[in-house]
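Participant: Quick one, fold the following:
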Amino acid sequence: MFWVLFLLLAWAAAGLTCTRLCLAAVRAAAAEASAPRADGHHELTLYEAAFLSGGPRRVADLTLVSMARQRRLLLAHTGWATVVDPRGRDEMERSVLGAIGPRGQSRIAPVRTAAAAADSVRALSERLVGAGLAVPDAGRSTVASAVRQVWAAVVVVPVLGAAALLLPVPEDMPRHLMALWFALPLVLALGCLAIARFETHPYSRWASPAGRRLLGALARHGGGSGDRAFLTSVAMLGVRAVGEPDLRAAFEHREEYLGRERDRDG
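Facilitator: Purely as a prediction, here's the structure:
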């Protein structure tokens, strides 16, 4: 009767993840209802667009790329940032320069991490939340994380079912009936995902519905021309929008550095 244990695990995986998704959706709806009403005429700055699209790290990336485009910061293909002009033109740039340090040179990865956690980015987040354009801290990642967990259950349930079918079963329990029992929690999980997609999609960790509408308007208008259009693309899409080979190499080396750091910490 080991297959019953596998069935219980399958129901637990589907039931718990679906319950968490439902609770997360309810909390997100409540937070949206109680959020301040956004001004429909608000025009997003590049920093605001970066935060609403990708959060604090996107703001740090945008600042680095913007300073590099203006030749005030050198981002080497080896993953190092070198200060050319030590005068920051705004709080974000001063945060980046402070993260690089008095020596004027540092790896990009720790600079990005420190700049993303700076007071200037925190103040930007608070302004956007107060304007009703960003999701409050308590509501971030809950729905998207819950959806990922339900998808994990969608994978786990068939695996448990296959494992149960490989075990010896009583003669009075046909295997097709056993498979049907495992199909029930799978249907529950898939149905929960379908409802969530209809009711709460797209899942945003940073932008509120009003913020997503402003981002959509910015994307339709293209963000201007020249450097402004390029930086708008970086703000909304991240460093993958960078076309210059040297800049792309610098950020790719950053990802390799972060991977090595995670391996060392693990």
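Participant: going forward, measure contacts between C-alpha atoms and count neighbours the same way
Facilitator: Fine.
Participant: so how far is stretch 140-152 from its chain's centroid?
Facilitator: Distance of stretch 140-152 from its chain centroid, counting by CA atoms, centre = their mean, to the nearest Å, is 11 Å.
Participant: Return the set of buried residues in that stretch.
Facilitator: Judged by neighbour count (16 or more other CA atoms under 10 Å), stretch 140-152 contains these buried residues: R140, S141, T142, V143, A144, S145, A146, V147, Q149, V150, W151.
Participant: Ok, stretch 156-176 next?
Facilitator: For stretch 156-176, by 16+ other CA under 10 Å, it's V156, V157, P158, L160, G161, A164, L165.
Participant: now swap in stretch 176-194 and tell me
Facilitator: Residues of stretch 176-194 classed as buried by neighbour count (16+ other CA under 10 Å): 178-179, 181-186, 188-190, 192-193.
Participant: Now the second one, please; I'll put the structures next to each other:
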Amino acid sequence: MFWVLFLLLAWAGVLISCTRLLRAATEVAEPASADAITHHHDELNLYEAAYLAGGPRRVAELTLLSMQRQHRLLLAHTGWATVLDPVGRDPHEWSALVAFGPDGQSPVASIRTAVAEDAAVRALAERLGEAGLALDGGPGRRVYDAVRSVRRATLLILAMMAAALCVPSDGTSDGTSAGMMLSWFALPLILALGCLAIARFEGHQNSPWASPDGQRLLLSLDRERGRRGSLTAVAVRGLGAVTDPGLRAALEYGKRGTVPRQRGD
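Facilitator: As a prediction, this is how the structure comes out:
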């Protein structure tokens, strides 16, 4: 009966993580105030969608990609950006241009950080928060982390199941006893997978930035205009929607702390 200890560990992990997710989701699901601004999917611009889907970093990536597609920035696969047109068309573009050095060149990672930390992004976050579409960071982050903890609990259940099957003990060598053990481990596994399915249906797992209303608007926008490779798809899904490998490599530079070197250094 030593396998029962593994079963208890599996149940402990799934109960703690699912309770954490339930509490966080309940906190996030608090109804918005009556005077909250009502948005419709056609009123959600790309910067708003980018923030709700991926936060300040996604806004910065969208800004750089938009400028590159309008031939006002050159993004090299080496991780460097060059200014082609020094005139910004909105506050986010101006924050990117200001971050460039006097020679009009800078690592993409530095520009991305500057845009993500600019006051324009903070104003965007406040506007979305007042509209009831964005979370204030605390509840949303807790839901996001809780979903990740349920996923880890799922892996824990599978690991405990494998360990229980591998540990020899009296009466567990025949197929009937092994089937009984699997059936007992199936209960916490079903609970964990059920919580993940509900979280996916509610949209909680996609972003720690958007409220349930914001998540619904993102889904509507993605269905209507989320063609792969479009700016809308990048705003909602991230750099995975960029079809050009070189451009995607340029925008991803520096995410792991690496800083590209200019050619000839």
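Participant: What TM-score do the two superposed chains give?
Facilitator: Laid over one another, the chains give 0.78 as their TM-score (TM-score structural alignment, normalised by the length of structure 2), with 252 aligned residues with a CA RMSD of 3.2 Å.
Participant: Out of the buried residues of stretch 156-176 of structure 1, which comes closest to H253 of structure 1?
Facilitator: Closest approach to H253 of structure 1 among these (CA to CA): V156, at 34.7 Å.
Participant: Strands of structure 2, residue ranges please.
Facilitator: If DSSP state E is used as the criterion, the strands of structure 2 fall at 73-75, 80-83, 105-107.
Participant: Identify whichever of those lies nearest to L133 of structure 2.
Facilitator: Using CA to CA, the nearest of those to L133 of structure 2 is strand 73-75, at 31.0 Å.
Participant: Counting by contacts, list what the closest one packs against.
Facilitator: helix 46-69, strand 80-83, helix 245-252 (3 or more CA pairs under 8 Å, 6 or more residues apart in numbering; DSSP states H and E).
Participant: Show residues contacting the shortest one.
Facilitator: Outside strand 80-83 of structure 2, the residues that touch it by CA atoms under 8 Å, 6 or more residues apart in numbering are 72-75, 97, 100, 104-108, 250, 260, 262.
Participant: Show me which of those are buried.
Facilitator: Buried residues within the contacts of strand 80-83 of structure 2, counting neighbours by 16+ other CA under 10 Å: 72-75, 97, 100, 104-108, 250, 260.
Participant: Let me know the closest of those residues to D90 of structure 2.
Facilitator: So of those, ranked by how close each gets to D90 of structure 2 (CA to CA), first place is L97, at 10.8 Å.
Participant: now the closest one: how far from I16 of structure 2?
Facilitator: 47 Å (CA to CA, to the nearest Å).
Participant: which ones are touching the nearest residue to L9 of structure 2 once chain neighbours are set aside?
Facilitator: Leaving out its chain neighbours, the residue that sits closest to L9 of structure 2 by CA to CA, 6 or more residues apart in numbering is M160, at 7.6 Å. By CA under 8 Å, 6+ apart, the residues touching M160 of structure 2 are F6, L7, L9, A10.
Participant: can you pull the contacts of the residue nearest to the last one when sequence neighbours are not counted?
Facilitator: Spelled out, that is A10 of structure 2. In space, and not counting its chain neighbours, A10 of structure 2 is closest to I157: 4.9 Å by CA to CA, 6+ apart. For I157 of structure 2, the contacting residues are L7, A10, W11, G13, V14, F185, P188, L189, by CA under 8 Å, 6+ apart.
Participant: Mind checking the strands of structure 2 for the one nearest to L124 of structure 2?
Facilitator: That would be strand 73-75 among the strands of structure 2, by CA to CA, at 23.1 Å.
Participant: Mean deviation, that closest one versus structure 1?
Facilitator: Strand 73-75 of structure 2, aligned to structure 1 and superposed, deviates on average by 1.4 Å (mean CA distance after the TM-score superposition for structure 1).
Participant: and the residue nearest to G129 of structure 2 when sequence neighbours are not counted, how many neighbours?
Facilitator: Of all residues not flanking G129 of structure 2 in the chain, L135 sits nearest, at 6.0 Å (CA to CA, 6+ apart). A total of 22 residues lie near L135 of structure 2 under the criterion other CA atoms under 10 Å.
Participant: distance of L135 of structure 2 from Y51 of structure 2?
Facilitator: 11 Å.
Participant: Which residues are in contact with the nearest residue to V143 of structure 1 once chain neighbours are set aside?
Facilitator: Leaving aside its chain neighbours, V143 of structure 1 sits nearest to A24 (5.3 Å; criterion: CA to CA, 6+ apart). Taking CA under 8 Å, 6+ apart as the criterion, A24 of structure 1 is in contact with T142, V143, A146.
Participant: Give me the distance between the first one and L258 of structure 1.
Facilitator: If you measure T142 of structure 1 against L258 of structure 1 using CA to CA, the figure is 25 Å.
Participant: try A189 of structure 1
Facilitator: 34 Å.
Participant: Check R89 of structure 1 too.
Facilitator: Applying CA to CA, the value for R89 of structure 1 to L258 of structure 1 is 28 Å.
Participant: Comparing the two, which residue is more hemmed in?
Facilitator: Comparing R89 of structure 1 with L258 by other CA under 10 Å, the one with more neighbours is L258, at 15 against 9.
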